[in-house]
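K.L.:
Generate coordinates for the sequence data below:
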Amino acid sequence: MQPNPEDSQLCRLALEKTLVTQDEAREAIARQRQLASNGTRYPLGDIMVELGYLTRAQLSRLRGDSEDSGSRPAQQIPGYQLQKKIGSGAMAVVYRAKQLSLDRIVAVKVLPKRLSKNAEFVERFYSEGRAAAALSHNNIVQAIDVGESAGFHYFVMEYVEGRTVYDDLAEGKVFDEQEAIQIVRQMADALRHAHERGIIHRDVKPKNIIIAPNGVAKLADMGLARAASDVEAAMAEAGRAYGTPYYISPEQIRGEVNIDHRADIYSLGGTFYHMVTGRVPFEGPTPSSVMHKHLKEPLTPPDHINTKLTGGCAAVIEMMMAKHRGERYPSCRELLEDLDRLARGEAPRYAQHALDHSVFDSLSQGEAQPVEREEIRPRREGAPMWIAVSLGVVAALSILLNIILAAA
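P.N.:
All right, here's what the predicted structure looks like:
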């Protein structure tokens, strides 16, 4: 029996994803051949499910992946020559490509065909393109083109050579405070640009920050971005948590309708925290447990983990990650001012850290400060001793009086 191409592809994917072992794959193939010898044609994936090696859900995902692998859009996007795959995720595959008209390298994000049938995914894909196209900033990956060809939905963007912040963190790097400040400052300026144009990113995280060899940081992936004024979209998403659990803001977890730019400030704060401590702000065995901690648990101050951090840096991170958004920076402009002060070695203006600087500000202006005075009371530690002495004297006088009376 000649192996079926679809079965071969599915088996290869199952082995690559370690969903089955080599022995299990061989046993499933042997079972398929046995059935074929009796005149029964049975798909290999179904046999793996029957033998208990795969679940139906796993098989469904494998078949979707197999379909996408077997239908690469290599020459089906006009004007672009796809060269190699450089990344993939749940929502898209990203290729390095050449834009033929301008003879330049670009990145092309392609929506998998299995998701092309889902109107919500397609709309989210195009909303990313629209959001990116509305922005033009040195620290934001620039949109170039968006469209559909031969059933493939694609989004063309600036190609950035470099590493993500996540790549460095995954290798165990803890960023130096000043290095982290420079990267976070660039992201804060990128977000300022987006927010002032009514765009909220909603998924700021280390994987979405690319550092070019020249040190320029680029904010990528506008996949969850939407206009702050888009009430219809906000209502449609009400009650659903959109974002990445380790960096998501409390209001996103609650699925609130009126999400605003301060959600991005929280997520950037979570990224900043991870960069300078080497740890995510909250850990847990499941996404829901991590999100619960974002809602309920106090944040461990970052300078308690990395004692080399300045108090000012820790204060800025804590203000960015305040659970109530009214206690965060009101906008990225104030955040940028504090980051610039940190970069110069100065204390932040807006963030406070375990000390109310307003007292010192008032003193510097010559204002008198009321002082609470505590009443001083006499100490009474010796009272029991004096009582004992007094009783002793009384007893002695009583004995002496009895002796005198007896003598008389």
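K.L.:
only C-alpha atoms for contact and neighbour calcs from this point on.
P.N.:
Will do.
K.L.:
My guess is residue 219 contacts residue 209. True?
P.N.:
Yes: taking Cα atoms under 8 Å as the definition, residue 219 is a contact partner of residue 209 at 4.9 Å.
K.L.:
Helices of the stretch 101-250 of the chain, start to end?
P.N.:
In the stretch 101-250 of the chain, the helices defined using DSSP state H, counting those that start in this stretch lie at 113-116, 119-133, 165-170, 177-195, 231-236, 250-253.
K.L.:
Run through who's touching the first one.
P.N.:
To tie it back to what came earlier, the one meant is helix 113-116. 64, 67-68, 91, 121-122, 151-153 (Cα atoms under 8 Å, 6 or more residues apart in numbering).
K.L.:
By neighbour count, which bits of it are buried? Give me those.
P.N.:
Neighbour counts over helix 113-116 (16 or more other Cα atoms under 10 Å) mark 113, 115-116 as buried.
K.L.:
For the comparison step, fold the sequence that follows:
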Amino acid sequence: MIRAMAVPERIGRFDIEGRIGGGAFATVWKARDEALDSDVAIKVLSENWLDSTDVRARFLAEARLLRRAESDRVVRVHDLGELEDGRPYLVMTFADRGTLSQRLADGRFSWRVATDVAIEIGKGLVVLHAAGVLHRDIKPSNILYRSTPGGGEQAMLGDLGLGKLLAEASMLTLAGGTPAYMAPEQAQPGAPVSVRTDVYGLASLLYRALTGRTTHSAASLAAVADPSRSAVAPPSTLIPDIPRALDAVVLRSLEPDPDRRHPDVRSFIADLRDVLEDRVPADDSTVAGTTRVNPVVDSTVPVARSTLLPGAPPRGPQPSTPPSGMPPHSTPLHSAPPHSTPPQGFRSSTPPQGFRPSTPPQGVPQHQSQVYGGQPPRPPVHTPPGQTPSGQTPSGPAAARPRRRRLLIALVATVVLFGLAGAAGVWYYLRQPVDVLNSSGEIQVSVPRPWAGESQDGWQPSALTGGTDKTQAPGLLVAESAGEFAQTRSTKPGIFVGLLPKGTKLSADKFRTAVTAAGCTEATPLPVQAPTVSVAQQCNTLLLNDFLVTTPSGRLAWVRIKKPTSDNTNPADILTKIHLNPHP
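P.N.:
This is a model prediction of the structure:
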């Protein structure tokens, strides 16, 4: 994960034009097929995993799963081969229009565009499930776009590295996925998965596209599986113009209990279409604020679309009830139902039975009538035109103007106060750090909430120290995008901490040489105390801070903090909040 792989000139019969991206297990290159006059993507297993039979098997299994789908909505595998050093590679469809992650880099979509995108991705999942394959890693970076004839484009599902056959889904499954988008059952080792696992992933991706943020801040598998994790906030509480009917559809598919979600992707898509095409009435019981019963549905039975189930609340305005998973303090406010019974002590404006309105006595103009039974009427007061009788409150249009002005001022003041309070709440939320612990419990970091998008566990110290030893060691990567952390052209922030094997020796000069990135310039290192070596680099608008830390037990650890120059986070503050507790 340190040094970028050297750009090869050719892979097989393909001319390499550049690196597209990569992750923990593989690197993807753009290549040119001169024989067929077309561009392709070639995915090559990382050399770190060459000797791992398990990772190699998973790499080749991905190719078989992709070929199994054979659809334009899923990245196609055209060929596979093996490099001279024994590493396998896959020749795949080239996504010339980038990824969904790139399109969401500036924030979010309008609710209609986001819903359309989710429906298109859902169609790919329907194809994949029909082929007997689960995806299990639905996230923006795994949604790719390619051009189609006529100037259109096609969304495709990619990266089936965590894919699994449906026939094996009920068997014991290793925990895995991207914490920000994965279903709770994926984070539980040995827990079975199903098509509802992908339903949750699709809903998580839609939530991100709708609101600009993920459903939760959990950055580790343990945090994802934690049953006490905070409930997901309805999208409309973050973006007010999102229909409450869409709230209900999304929240249903984000239920922690798989049996309470949509039974399959088809029914999820059907409900999304209903909202998009305005086929859900405003008072339908699918609107957030009512309770909808979701019984266990046999997923083997095709479901065209979800419907209002027997026993669900009647149509029409209902008393305010928080949707499933929504905390009571976030309950939306509703007006009282028609003909509702007034509370005790409430004075109705409807005249009681037997009451007769007052009638002006004969000879008194209608506009001067009074309710009799108390004081007698006052005699008419003759006032010159344009003046108000002394001691009386002005009435009519002249009096209404000041009242309207006062109401407008009060309304504007209220809106400003609520806006300031909301901005302060968002600012406070984003400033709260997120604590992440690696699976062995030896490394804990505390990072700004926006950084905690994805996490990875473990690393190979030989990447830093050199040599051929491919042994894994405790490590923790927490970043906005784990796949882009090693790229110096990406400014997405993150932190990596890796423990070196006990007894490892590494000089300061060798450490500086190992972490120096090509194309970067030396920057002023942070003033830290020995025994810590500090190296700072600037790569355009990116800042890299590397530290070689010696723990109290004498064990070395490598820390890399990456952030854009526009980020005001102080790397020294993050460094002081790292807790290392290496096992003996």
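K.L.:
Can you report how many residues lie near the counterpart of residue 57 of structure 2 in structure 1?
P.N.:
When structure 1 is aligned by TM-score structural alignment, residue 57 of structure 2 is paired with residue 123. Neighbourhood size, residue 123 of structure 1 [other Cα atoms under 10 Å]: 12.
K.L.:
do the one 5 residues further on as well
P.N.:
Burial measure for residue 128 of structure 1: 20 neighbouring residues, criterion other Cα under 10 Å.
K.L.:
pretty sure it contacts residue 221?
P.N.:
Yes: using Cα under 8 Å, residue 128 of structure 1 makes contact with residue 221 at a distance of 7.5 Å.
K.L.:
and residue 110 of structure 2, how many neighbours does it have?
P.N.:
Count around residue 110 of structure 2 with other Cα under 10 Å applied: 14.
K.L.:
Just list the residues touching it, thanks.
P.N.:
residue 210.
K.L.:
so what corresponds to it in structure 1?
P.N.:
That one, residue 110 of structure 2, aligns with residue 176 by TM-score structural alignment.
K.L.:
hmm, back to that, okay if I get the helices of the stretch 101-250 of structure 1 as JSON lines plus distance to residue 203 of structure 1?
P.N.:
Converted to JSON lines, the helices of the stretch 101-250 of structure 1 look like this (distance: least, Cα to Cα, whole Å):
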{"stretch": "helix 113-116", "distance to residue 203 of structure 1": "20"}
{"stretch": "helix 119-133", "distance to residue 203 of structure 1": "12"}
{"stretch": "helix 165-170", "distance to residue 203 of structure 1": "14"}
{"stretch": "helix 177-195", "distance to residue 203 of structure 1": "11"}
{"stretch": "helix 231-236", "distance to residue 203 of structure 1": "15"}
{"stretch": "helix 250-253", "distance to residue 203 of structure 1": "10"}
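K.L.:
before we move on, which element is the residue positioned nearest the centre of structure 2 in?
P.N.:
Nearest to the geometric centre of structure 2 sits residue 214, at 2.2 Å (Cα atoms, centre = their mean). Counting by DSSP states H and E, no helix or strand carries residue 214 of structure 2.
K.L.:
What is the distance between the top helix by length along structure 1 and the centre of its chain?
P.N.:
Among the elements of structure 1 assigned as helix by DSSP state H, the one spanning the most residues is helix 383-407. Mean-position distance between helix 383-407 of structure 1 and its chain equals 81 Å (Cα atoms, centre = their mean, to the nearest Å).
K.L.:
Buried ones in it, by neighbour count?
P.N.:
Result for helix 383-407 of structure 1 [16+ other Cα under 10 Å]: no buried residues.
K.L.:
for stretch 424-437 of structure 2, same thing?
P.N.:
Of the residues in stretch 424-437 of structure 2, those buried (16+ other Cα under 10 Å) are 433-437.
K.L.:
how about these in CSV, adding secondary structure?
P.N.:
Formatted as CSV, the buried residues of stretch 424-437 of structure 2 follow (DSSP: H, G, I helix; E, B strand; the rest coil):
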residue, secondary structure
433, strand
434, strand
435, strand
436, strand
437, strand
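K.L.:
Distance to residue 235 of structure 2 added to those residues, as JSON lines?
P.N.:
Listed next are these as JSON lines, based on distance: Cα to Cα, whole Å:
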{"residue": "433", "distance to residue 235 of structure 2": "23"}
{"residue": "434", "distance to residue 235 of structure 2": "22"}
{"residue": "435", "distance to residue 235 of structure 2": "25"}
{"residue": "436", "distance to residue 235 of structure 2": "25"}
{"residue": "437", "distance to residue 235 of structure 2": "29"}
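K.L.:
Please enumerate the shared neighbours of residue 128 and residue 221 of structure 1.
P.N.:
Counting by Cα under 8 Å, 6+ apart, nothing touches both residue 128 of structure 1 and residue 221.
K.L.:
if we can go back for a sec, mind checking how far the counterpart of the residue nearest to the centre of structure 2 in structure 1 is from residue 226 of structure 1?
P.N.:
Matched by TM-score structural alignment, residue 214 of structure 2 corresponds to residue 280 in structure 1. Between residue 280 of structure 1 and residue 226 of structure 1 the distance is 26 Å, computed by Cα to Cα, to the nearest Å.
K.L.:
Helices along the stretch 301-408 of structure 1, start to end?
P.N.:
302-305, 311-320, 332-343, 358-364, 383-407.
K.L.:
Tell me which stretches of structure 1 form strands.
P.N.:
80-88, 93-99, 104-110, 143-149, 152-158, 163-164, 199-200, 209-211, 217-219, 226-227 (DSSP state E).
K.L.:
Indicate which one of the helices of the stretch 301-408 of structure 1 is closest to residue 96 of structure 1.
P.N.:
helix 332-343 (32.6 Å; Cα to Cα).
K.L.:
between the closest one and helix 177-195, how many degrees?
P.N.:
Interaxial angle of helix 332-343 of structure 1 relative to helix 177-195 (axes from the mean of the first three to the mean of the last three Cα atoms, to 10 degrees): 170 degrees.
K.L.:
Could you check helix 332-343 of structure 1 and say which residues are buried?
P.N.:
Buried residues in helix 332-343 of structure 1 (16+ other Cα under 10 Å): 332, 334-336, 338-343.
K.L.:
what range in structure 2 matches it?
P.N.:
With TM-score structural alignment as the criterion, helix 332-343 of structure 1 aligns to 265-276.
K.L.:
Other residues contacting that stretch?
P.N.:
112, 115, 118-119, 122-123, 125-126, 195-196, 198-199, 245-246, 249, 253, 262, 280, 303-306.
K.L.:
Tell me the buried residues within those.
P.N.:
115, 118-119, 122-123, 125-126, 195-196, 198-199, 245-246, 249, 253, 262, 280, 303, 305-306.
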